[in-house]
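Asks: No letters, just coordinates:
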C-alpha cells in the first residue's frame, strides 16, 4: 500500500494534528485555534507512514503534536513511536474518545507526554499545555527539567565500552553532578556488576516487569549505589526473562525524571532492543579501537543506524585503547568512517586491570583517567558549586571518601 498523498504544509506551521476522526478533529481544532502559541496548525487526516512523516518533518520540529489514539490504536501507537524516533524532543498529546487506562499507558510508553479525553474542554487543554510548558524541549534535544541520556555502545565485542561507561558515570560524579544513573542494559553479557564489584537481587528486568507501577520508591529498591552513582544491573542469570526484553522506553522515561544524567551500557547497536536504546537516548558514544576489524564493525554499525533513521549527528566516535604505533591513525580513521573522532582513550592496561580487580575507577591522574576527564568535560558542563556547608571534622578525608569510596552492598 502506497503512502497517501498529502497537501504540503505551510512553512510556518507550529502544531501537527493527526486525527482520522473528523468529529474529534473539528472539536479539538476549535480549542487549539484559540491558543495563539499553537498556530498555525497542519492537519493530517490519516495516520501517516514513516516516509510521509519524514517528509513532513524535514527541517521542521513542531512545537506539539496531537494524535487521535481511538480510531486505530495500533496505527496510532506506531505513529507516536515514529514521531519520537524522528524527533525525540517532540511533545505528543493523545486524544481519546473515552478514558482507557491501558491504551493511555501504552501511548505514554511510546513517548506521549499527555492525554485529553472527550468531551474536550478549554480547562482540560489549558492544564495539559501548562504541564507541557514545564517539559518543553531545550535546544540540546533533551527535555527541560528531564535528564539527559547517553548510550555507550561497542562497535564490536571487547572494545571496552562497559569500562568507558562506568568511568564516565564516575567522572560525572567527580565533576559535581549528584543525580546520576549508570544502567547495564546488556541482557546477555552485562559486566558492570563484575567491574564495580556489585551485587543486587534485582536487575533491569524487574524494572520492565514493574513498568506500570515504576515510581521513585520502587526504583530506589531496584538500584545499588557505587561511589555516589546509582547503578541498575543486568540479570545475573541471562536466561531469566530474556524473551521479555523488547521495549526499554519505561526504563528510559522514568530515569529521565529521576536523574540529571543517565549513562546506558549497551551490548551494541543491533536488534530491536539495542536499536530502541539508540533511538530513545540523546547521544550515542560508539566505542571502537583503531584495529581494522573493529573499524569495519564501526562502519557497519553506523550504516545500520543510518538505515534505521538514527541521525548521524547523534553519534560520537570514541577510539579506545588508542596507540599511535599500532593500528590506524586518527586521520585514517576519520577518512575511512567519514566522521571525526570525538575522543581517543589511550591504552592503559595496568591501571585498568588494577581498577577492575579493586572494583573502582582508574586514578584520575592516570593516562586513561585524564582522557576520561576530557571526554566527560566535552559531554557535560561542570556542576554549579553547592552552597558551602558548615565545616565538619572529617575534612578532606570525608570529602574524598564520599566521592570515591565504593559502598558495600549486600
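Replies: In hand now; what should we look at? Because the structure is predicted, anything quoted here is derived from the model rather than measured.

Asks: make it CA atoms for all contacts and neighbour counts henceforth
Replies: Will do.

Asks: Can you show me the helices along the stretch 101-250 of the chain?
Replies: Along the stretch 101-250 of the chain, the segments classed as helices by DSSP state H, counting those that start in this stretch run 101-110, 122-134, 161-174, 192-196, 204-209, 216-222, 249-258.

Asks: Tell me which of those helices lies nearest to residue 27.
Replies: If you check each of the helices of the stretch 101-250 of the chain against residue 27 by Cα to Cα, helix 122-134 wins as the nearest, at 10.9 Å.

Asks: Packing partners of the closest one?
Replies: On a contact count with 3 or more Cα pairs under 8 Å, 6 or more residues apart in numbering; DSSP states H and E, helix 122-134 meets strand 114-117.

Asks: elements contacting the strand it packs on?
Replies: Packing partners of strand 114-117 (3+ Cα pairs under 8 Å, 6+ apart): strand 92-96, helix 122-134.

Asks: Pull the distance from the first one to the chain's centre.
Replies: So the one you mean is strand 92-96. Distance of strand 92-96 from its chain centroid, counting by Cα atoms, centre = their mean, to the nearest Å, is 22 Å.

Asks: take a look at this one as well, against the first:
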C-alpha cells in the first residue's frame, strides 16, 4: 500500500471547503475520507473514520473551531490537526496551536503550502525513507484494434509488478462489455466495478480491498460488470472517484482499456502516468495508431505519456518491417513483444500468468523487461522525436488532415 494520508475536512464555508477538497483530491498520496460543513458533526466523523489528519477551517466561528480542536486533541490523539484561516492574527494562531493544532495554514492556500504541510505529517508518520510518501503509478493499456493483446499485456505486467514485495498492485478491467481479465487469472470475483461504483462514496481503503479479488500472484483485480445493463451506471465521473481510491490504496494501478475510447476510457487515460498503445506490424493497426496519435495531439500533455508497444513481433506472415513502421509512425517504438502464440494460448486457457506458466520463455522475459523499463530500472524511455522526413508521409493521405 502507498503511504497515503487519510484526511477529514470541516469547513462551513462552501467556497473554501470546495477549494480545499479540490487540492486534496488532486494529490496522489492523499485520500479524502470525509468532508463536513458543521463543526458539531465533526467529532462523530473523526470517531467513525479515524483519519490521519483533520483539517479544520476557523473562519466561520473561530471560537467554536478552537474548542473543537481542543476536544479532538484530547479524544483523538492519533489524528493530526491542521487549522486553516484567512486571518494572520498572532493571538489567534497562538490560541490554535495551544488548543492542539499541529500547524496553522493561511487561506487562500497554495497547493505547495498544503503539500509541504502534509509532507511533514507524512514524514513523521511513515518515516523519511526515499523522500517519504510514495505515489501511485497508473499505467493504461490501450489497443490499436481488438485482438492485439492488450489484456494479456495488462494482466502479465500486473503480475510482474506484484512479484516485487515492495509493490501493491491493482488491475482494473475497463472493457465493460467483453473484458476477460478474470479469465486470464482463473478468477471468479465476488464483486465487480459496478458494485464499487455504486458504493464508492461509502468505501474506505479497507473496504475497497475487500471488494477486490486477490490473485495468488498478489495482484488485486477489479473486473468488468457481469451484466451488460450494469455498465450504464459507470460514468467518467464515477470512474474518476474509483481511480482516486485505487491510487490512494496501491503503488501501481494497471488499467485495461476497451477499444471504444469512450468518455470512461478517456477519463482513465487522463489519470494515467503512462499509456501503452499496443499494436501489431500490419496495415490496419498502424493506420489506427496514426489516427489515434492525431487525436491525442488535441489533448494537452497526452502525446508525451503515450508509448507504442509492438506485440507479436517476428510474426513473418503479412508483417510490415519495423523500419517501415517507424517511418510511418514518425516516432520510436517503446518495446517489442515477440510472437509466441502457443505459449499465450496456454496462459489464457490455463488462467496462469506467464511468470508461472513459462518463466523462461522469450515473451516472459520481454514482459519483465517492459516492467523494468516502466519502473525506471533501465533509465529513460527511447526517444520519441519524429523520424526525419517521415512525419507527413501518412498524414497527407488521411482524409481531412492535409494542411497547407
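Replies: Yes, it's here. Note that the structure is predicted; figures quoted are calculated from it, not measured.

Asks: Any idea what the TM-score is?
Replies: The TM-score (TM-score structural alignment, normalised by the length of the second structure) is 0.63; 290 aligned residues with a Cα RMSD of 3.7 Å.

Asks: measure residue 219 of the second structure to residue 182 of the second structure for me?
Replies: Distance of residue 219 of the second structure to residue 182 of the second structure, computed by Cα to Cα, to the nearest Å: 12 Å.

Asks: out of the two, which sits in the more crowded spot?
Replies: Taking other Cα atoms under 10 Å, residue 219 of the second structure and residue 182 do not tie; residue 219 has more neighbours (26 against 19).

Asks: and the residue mapped onto the more buried one from the first structure, how far is that from residue 81 of the first structure?
Replies: Taking TM-score structural alignment, residue 219 of the second structure has residue 229 as its aligned residue in the first structure. From residue 229 of the first structure over to residue 81 of the first structure the distance is 30 Å, taken as Cα to Cα.

Asks: So which of the helices and strands packed on strand 114-117 of the first structure has the densest surroundings on average?
Replies: Most buried of those, by mean neighbour count (mean count of other Cα atoms under 10 Å): strand 92-96, with a mean of 24.

Asks: quick one, strands of the stretch 151-300 of the first structure?
Replies: Per DSSP state E, counting those that start in this stretch, the stretch 151-300 of the first structure carries strands over the ranges 180-184, 224-226, 229-232, 261-265, 283-288.

Asks: hmm, back to that, so which of the helices and strands packed on strand 114-117 of the first structure comes closest to residue 316 of the first structure?
Replies: Ranking these by proximity to residue 316 of the first structure (Cα to Cα) places strand 92-96 first, at 27.7 Å.

Asks: how far off helix 122-134 does that closest one point, in degrees?
Replies: Angle, strand 92-96 of the first structure to helix 122-134, by axes from the mean of the first three to the mean of the last three Cα atoms, to 10 degrees: 160 degrees.

Asks: Run through who's touching strand 92-96 of the first structure.
Replies: Strand 92-96 of the first structure is contacted by residues 64-70, 80, 104, 107, 111-118 when judged by Cα atoms under 8 Å, 6 or more residues apart in numbering.

Asks: Which of these are buried, as a ChimeraX select command?
Replies: Restricted to buried positions by 16 or more other Cα atoms under 10 Å, the ChimeraX selection for the contacts of strand 92-96 of the first structure reads:
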select :64,65,66,67,68,69,70,80,104,107,111,112,113,114,115,116
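
Asks: what secondary structure does residue 317 of the first structure sit in?
Replies: Secondary structure state of residue 317 of the first structure, per DSSP: H, G, I helix; E, B strand; the rest coil, is strand.

Asks: Need the counterpart of it in the second structure.
Replies: Using TM-score structural alignment, the partner of residue 317 of the first structure in the second structure is residue 308.
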